[in-house]
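Asker: no sequence for this one, just the structure:
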């Protein structure tokens, strides 16, 4: 095994995402209305940290000496991951009723505003919702085509193993997303909410954010089933740590850094592990306040501050951080046991720490 360099990866993937979006929709260029979809997609895909692509490239580097360069399998796979991420974000923001994403209007808000600005017939909100669903569907299709491009120069059984990982990932995200939606309409439960929230974390985002990209890159590079399984043992806890940190930012993050309003997860009623811990630890008055206010779209800045205070006073924030640290250490320990090339281990260790120290 030998590590491949990944310097400049984000720029390579960003360039490829832009190219792939246009390349895979060539038959429809010139159709009236297509630019509305493609421009909305480009705005959505233009930002992001490219973390999934980085884990994919790291997985590749663990098992292949080939460089990570324009047109290479890890760059194409990274592009496929980012296109799929765009689909997930378009759908997720619509379901959550989010107004912004990465400091810009969410897709459904952008398309509703375009409808209103143009003076078109009908309801702008319905148009925006339909547009976000269809844009997400388009990006799902394009991401699958891009994944096939990543597999073109990879021989069996590596190409089949990579496709199996991709298929599992794309299916699991849909299942996890439904579990998330479902959790928000179930009655509150002090005994099962923490475990339920952790299950959502695992299937909606943890495996998709770290484990699947990491093993996808490794599979493309020729890693066998045993190698992939060992990587999974490192990727899953790191992915959980990543999402748990994301849930902290959803409550305590700074809008100018996260690109979303302060306390957005509280307004959306997200049944996060952080909230579940607070409910489990809360006294009667604190529990009543959380259950009454979490999920209220009209929460004021003062309301958000009060709810943050409850989360802290119940000890949930501290306990939640302990969970993050526990999963980070578990993932790092599993990485060390893999005996990867030094450069790859250092890259993955750095990525792992960045997951839990990020502010956006």
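Answerer: Good, I have the coordinates. Keep in mind that what you see is a predicted model, and the values were worked out from it rather than measured.
Asker: make it CA atoms for all contacts and neighbour counts henceforth
Answerer: Fine.
Asker: quick check: residue 83 touching residue 141?
Answerer: No. Applying CA atoms under 8 Å, one finds residue 83 not in contact with residue 141, separated by 9.1 Å.
Asker: which one of these two has more residues nearby?
Answerer: residue 83 (29 against 15; other CA atoms under 10 Å).
Asker: quick one, what contacts the more buried one?
Answerer: Counting by CA atoms under 8 Å, 6 or more residues apart in numbering, residue 83 touches 17, 45, 139, 140, 142, 143.
Asker: most surrounded residue in those residues?
Answerer: Per-residue neighbour counts (other CA under 10 Å) across the contacts of residue 83 peak at residue 143, which has 28 neighbours.
Asker: next SSE downstream of the helix or strand where residue 114 lies?
Answerer: Assigned by DSSP states H and E, residue 114 belongs to helix 107-118. The first helix or strand that comes after helix 107-118 along the chain, using DSSP H and E, is helix 124-150.
Asker: which strands or helices does that following helix pack on?
Answerer: The helices and strands touching helix 124-150, judged by 3 or more CA pairs under 8 Å, 6 or more residues apart in numbering; DSSP states H and E, are helix 9-23, helix 34-45, helix 73-96, helix 107-118.
Asker: out of those, the one nearest residue 223 is which?
Answerer: helix 73-96 (13.6 Å; CA to CA).
Asker: which stretches of the protein form strands?
Answerer: For the chain, applying DSSP state E gives strands covering 100-101, 104-105.
Asker: is it possible to get JSON lines of those strands that adds mean neighbour count and distance to residue 39?
Answerer: Putting the strands of the chain into JSON lines (neighbours: other CA atoms under 10 Å; distance: least, CA to CA, whole Å) gives the following:
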{"stretch": "strand 100-101", "mean neighbour count": "18", "distance to residue 39": "15"}
{"stretch": "strand 104-105", "mean neighbour count": "17", "distance to residue 39": "13"}
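Asker: another structure for you, compare them:
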């Protein structure tokens, strides 16, 4: 179309070039666990499940815009990167607004390309027809989950249960449950297999998101690729924060009110919030929930009627997804 679009393509490429590849891995092994000798071509399935990485890239870009995040995967968040391009090229208008607009379009393009990659992956027409309902449901859920996250940040969906509801729809479902079910659909498995994968995916997806929340506050930026202060400066209402609010006193709640969602908060202010999360036992409680939900998922993997190589791979993914440091 035009050479000036190359930075847009480069940005999608950079976003899709990083990350842990968990969603495609769950989908692939979900397929391998149930497929027979006359199933889909392996390379075609790999291309189909790779489309999940483009869905994820889209969600990351849009999430960073809504959260006003500064970094992603060790590089400037997309909206900041394009704002910098605006300034470097001495373009007219507001650079920040240009960056936000460009990031929205980068995310949209990644979502469009995810659909195109699935459709052109080479899987059979029958497999594509089976996959579409899961695919559509997953993309609807993650979009709805983003709205629920906005709503919670504005005071809706209060308390620990509200935090878990956001985690369920914004991340947990589309990280594990729906990818596994996508694999089952590609294999031509029925409702029983989909239910089995829900029994694995829902607790494991929640544990994955809770680990992400812990890393967002206590992680090493050199390892995670994002600032450990962003979630606190944004005032992200995770389960950690809800539990700390419940367990602290008036002085503690005042500390949270001063530190959370305050762009001017000092490093000492944010360290005090971290200390409060630890001293109230909120971090320990979240860690225990991660351990309990991971154990539930691993038990379900052990009980599932799937191929042994897939069982081994899924159990390894369960451990990696919930005990990671990035």
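Answerer: On my side now, so go ahead. None of the values given here were measured: they were computed from a predicted structure.
Asker: quick one on the thing from earlier: residue range for the helix holding residue 114 of the first structure in the second structure?
Answerer: Counting by TM-score structural alignment, helix 107-118 of the first structure pairs with residues 78-89 of the second structure.
Asker: for that stretch, buried residues please.
Answerer: Neighbour counts over stretch 78-89 of the second structure (16 or more other CA atoms under 10 Å) mark 78, 79, 80, 81, 82, 83, 84, 85, 86 as buried.
Asker: and stretch 31-42 of the second structure, by the same measure?
Answerer: By 16+ other CA under 10 Å, the buried positions in stretch 31-42 of the second structure come out as 31, 32, 33, 34, 35, 39, 40.
Asker: for the aligned partner of the third one in the first structure, give its distance to residue 214 of the first structure.
Answerer: This means residue 33 of the second structure. Mapped onto the first structure by TM-score structural alignment, residue 33 of the second structure lines up with residue 62. Distance, residue 62 of the first structure to residue 214 of the first structure, by CA to CA, to the nearest Å: 10 Å.
Asker: repeat that for residue 180 of the first structure.
Answerer: Taken as CA to CA, the span from residue 180 of the first structure to residue 214 of the first structure is 24 Å.
Asker: equivalent analysis for residue 334 of the first structure, please.
Answerer: 13 Å.
Asker: please apply the same query to residue 137 of the first structure.
Answerer: Counting by CA to CA, the gap from residue 137 of the first structure to residue 214 of the first structure is 24 Å.
Asker: which one of these two has more residues nearby?
Answerer: With neighbours defined as other CA under 10 Å, residue 137 of the first structure and residue 214 compare such that residue 214 has more, 28 against 17.
Asker: could you find the closest non-adjacent residue to residue 130 of the first structure?
Answerer: In space, and not counting its chain neighbours, residue 130 of the first structure is closest to residue 108: 7.8 Å by CA to CA, 6 or more residues apart in numbering.
Asker: contacting residues around that neighbour?
Answerer: Neighbours of residue 108 of the first structure in contact, by CA under 8 Å, 6+ apart: 90, 93, 94, 125, 128, 129, 130, 131, 132.
Asker: want to throw the strands of the first structure into TSV with distance to residue 121 of the first structure?
Answerer: Formatted as TSV, those follow (distance: least, CA to CA, whole Å):
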stretch	distance to residue 121 of the first structure
strand 100-101	25
strand 104-105	22
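Asker: so which of the contacts of residue 108 of the first structure comes closest to residue 276 of the first structure?
Answerer: Taking CA to CA as the measure, residue 276 of the first structure lies nearest residue 93 of the contacts of residue 108 of the first structure, at 22.1 Å.
Asker: number of nearby residues for that closest one?
Answerer: Residues near residue 93 of the first structure, counting by other CA under 10 Å: 19.
Asker: that older thread, most neighbours, which of the contacts of residue 108 of the first structure?
Answerer: residue 132 leads these on contacts (other CA under 10 Å) with 29 neighbours.
Asker: in the second structure, what sits opposite it in the alignment?
Answerer: In the second structure, residue 132 of the first structure lands on residue 103 (TM-score structural alignment).
Asker: spatially nearest residue to that match (excluding sequence neighbours)?
Answerer: residue 79 (5.0 Å).
Asker: what does residue 45 of the second structure give?
Answerer: In space, residue 45 of the second structure is closest to residue 123, 6.4 Å off (CA to CA, 6+ apart).
Asker: residue in the first structure paired with the one you found?
Answerer: Aligned partner of residue 123 of the second structure by TM-score structural alignment: residue 153.
Asker: ok, that match - how many residues close by?
Answerer: 12.
Asker: which non-adjacent residue is nearest the residue mapped onto residue 145 of the second structure from the first structure?
Answerer: Alignment note (TM-score structural alignment): residue 145 of the second structure maps to residue 176 of the first structure. Using CA to CA, 6+ apart and skipping the chain neighbours, the partner closest in space to residue 176 of the first structure is residue 204 (3.8 Å).
Asker: do the same with residue 50 of the first structure
Answerer: In this structure, residue 50 of the first structure finds its nearest non-sequential neighbour in residue 10, 6.0 Å apart by CA to CA, 6+ apart.
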